[in-house]
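Undergrad: Any chance you can model this:
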Amino acid sequence: MPAKDLYHDIVRRSLEKDGWIITDDPLKLKIGLRELFVDLGAKQLLAAQKEEYKIAVEIKSFIGLSPVADLENALGQFTLYSDILEELDPDRVLYLAVRQEIFDGIFEEAIGKILLKKGRLRLLVFHAKKEEIIQWIP
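TA: Next comes the predicted model:
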């Protein structure tokens, strides 16, 4: 089992404050002989449609020496998990959770804007101190 990300508990509490029910901590993906672990699985009841909306959340701290290297690793992991979830649990949508400061510092720059424009990532942006979700970027 992998170690929890630095902001794991903060993101979990932020999701719960936002009305999400944590279903998996971590969410295990078994594919062939391999097991992979997405940080969180959650669901929310959509009252109007009486349906559940399921998500998976991979949390990234971006605390390495190079934000670009952290982005490359996060993008690779996001792509891998997205493709596997599409096969194993196609109703679940994957999000990458990043702090507001990371969003402002990377995803508001040209490199991040390109990724978002191309639809390479779905982001959950959170405020670490307030323990709340700031925005969802599909």
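Undergrad: okay, CA-based contacts and neighbour counts for the rest of this
TA: OK.
Undergrad: Of all residues in this structure, which one is nearest the centre?
TA: The centre of the chain sits closest to residue 96, judged by Cα atoms, centre = their mean, with a distance of 2.7 Å.
Undergrad: how about the helices in the protein?
TA: In the chain, helices defined by DSSP state H lie at 8-17, 67-88, 100-102, 110-117, listed in chain order.
Undergrad: Could you export the ones you listed to JSON lines, including columns for distance to residue 23 and mean neighbour count?
TA: Compiled in JSON lines, those are given as follows (distance: least, Cα to Cα, whole Å; neighbours: other Cα atoms under 10 Å):
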{"stretch": "helix 8-17", "distance to residue 23": "11", "mean neighbour count": "19"}
{"stretch": "helix 67-88", "distance to residue 23": "15", "mean neighbour count": "15"}
{"stretch": "helix 100-102", "distance to residue 23": "25", "mean neighbour count": "16"}
{"stretch": "helix 110-117", "distance to residue 23": "27", "mean neighbour count": "13"}
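Undergrad: Could you check how far the residue sitting furthest away from the middle of the chain is from residue 90?
TA: The outermost residue of the chain, judged by C-alpha distance from the chain's mean C-alpha position using Cα atoms, centre = their mean, is residue 48 at 25.0 Å. With distances defined as Cα to Cα, to the nearest Å, the gap from residue 48 to residue 90 amounts to 22 Å.
Undergrad: Could you do residue 55 as well?
TA: The gap separating residue 55 from residue 90 is 10 Å, by Cα to Cα.
Undergrad: higher neighbour count, those two?
TA: residue 55 (18 against 12; other Cα atoms under 10 Å).
Undergrad: got the contact list for that one?
TA: Shown in contact with residue 55 (Cα atoms under 8 Å, 6 or more residues apart in numbering): 41, 42, 43, 92, 93, 94, 95.
Undergrad: I have a second one here; can you model it like the first so I can compare?
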Amino acid sequence: MSARDFFHQEVKNALIKDGWSITHDPLSVSFGGVDISIDLGAEQLIGAQKDNQKIAVEIKSFLPKSSAISEFHTALGQFINYRAALRQDEPERILYLAVPVNTYNSFFQLEFTQLMVNENQVKLIIYNPEKEVITEWKN
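TA: This next block holds a predicted model:
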């Protein structure tokens, strides 16, 4: 198993506070001879008459000592690969990239970052690691 991101537990706690049940920690997906571990799998009952909504969450911490662009390249590559594998293995599960609110409010506001997020249709969960809450969902 690969190392967990620095804010793994904070994002997990934030999802639980937001009404999600953590179903996988990590979520394992196998496709095309490759085994993948996505940080979290979760589901939430939308309503009494509806099916469960299922998500997968890849957590990124973007710590100050690391290069934001290098972490972004890694995160984007993982997101694209994981989304493709999920479409084959669990097509009902929607993949999100979780990023800290400080990173979202700075690096993710740059024109380049916004272009890449839009072009690659990256769904985001913005989280506050100190308060362990989700501040925004970006579809």
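Undergrad: Got a TM-score for the two of them?
TA: In this superposition the chains share a TM-score of 0.94, using TM-score structural alignment, normalised by the length of the first structure; 138 aligned residues with a Cα RMSD of 1.3 Å.
Undergrad: quick one on the thing from earlier: thinking the residue nearest to the centre of the first structure is in contact with residue 124, fair?
TA: Yes: between residue 96 of the first structure and residue 124 there is a contact at 5.9 Å, judged by Cα atoms under 8 Å.
Undergrad: quick one, which of the helices of the first structure is nearest to residue 36 of the first structure?
TA: Using Cα to Cα as the measure, helix 67-88 is the one of these that comes nearest residue 36 of the first structure, at 8.2 Å.
Undergrad: The closest one maps to which residues in the second structure?
TA: Alignment of helix 67-88 of the first structure against the second structure: residues 68-89, by TM-score structural alignment.
Undergrad: tell me the average deviation of that stretch from the first structure after fitting.
TA: On superposition with the first structure, the average gap between stretch 68-89 of the second structure and its aligned counterparts reaches 0.5 Å (mean Cα distance after the TM-score superposition for the first structure).
Undergrad: ok, how many other residues are close to residue 65 of the first structure?
TA: Around residue 65 of the first structure sit 8 other residues, with neighbours defined as other Cα under 10 Å.
Undergrad: From residue 104 of the first structure, how far off is it?
TA: 17 Å.
Undergrad: Name all residues that make contact with residue 138 of the second structure.
TA: The neighbourhood of residue 138 of the second structure, defined by Cα under 8 Å, 6+ apart, consists of 123, 124, 125, 126.
Undergrad: Can you tell me which of those is closest to residue 19 of the second structure?
TA: Closest to residue 19 of the second structure, out of all of the contacts of residue 138 of the second structure and judged by Cα to Cα, is residue 125, at 14.2 Å.
Undergrad: Under the alignment, what does the closest one map to in the first structure?
TA: For residue 125 of the second structure, the aligned position in the first structure is residue 124, judged by TM-score structural alignment.
Undergrad: List the residues that contact that match.
TA: Applying Cα under 8 Å, 6+ apart, one finds that residue 124 of the first structure lies in contact with 95, 96, 97, 98, 133, 134, 135, 136, 137.
Undergrad: Return the member of the residues you listed nearest to residue 115 of the first structure.
TA: Closest to residue 115 of the first structure out of those is residue 137 (11.6 Å), distances taken as Cα to Cα.
Undergrad: Could you tell me how far the corresponding residue of the second structure for the closest one is located from residue 69 of the second structure?
TA: In the second structure, the residue equivalent to residue 137 of the first structure is residue 138, according to TM-score structural alignment. Taking Cα to Cα as the measure, residue 138 of the second structure and residue 69 of the second structure are separated by 20 Å.
Undergrad: Equivalent analysis for residue 51 of the second structure, please.
TA: 38 Å.
Undergrad: same deal with residue 97 of the second structure?
TA: Residue 97 of the second structure sits 15 Å away from residue 69 of the second structure, taking Cα to Cα as the criterion.
Undergrad: Okay, the closest residue to residue 6 of the second structure other than its chain neighbours and residue 87 of the second structure: tell me how far apart.
TA: Counting by Cα to Cα, 6 or more residues apart in numbering, residue 6 of the second structure lies nearest to residue 61, which is 6.0 Å off, once chain neighbours are set aside. As judged by Cα to Cα, residue 61 of the second structure and residue 87 of the second structure stand 25 Å apart.
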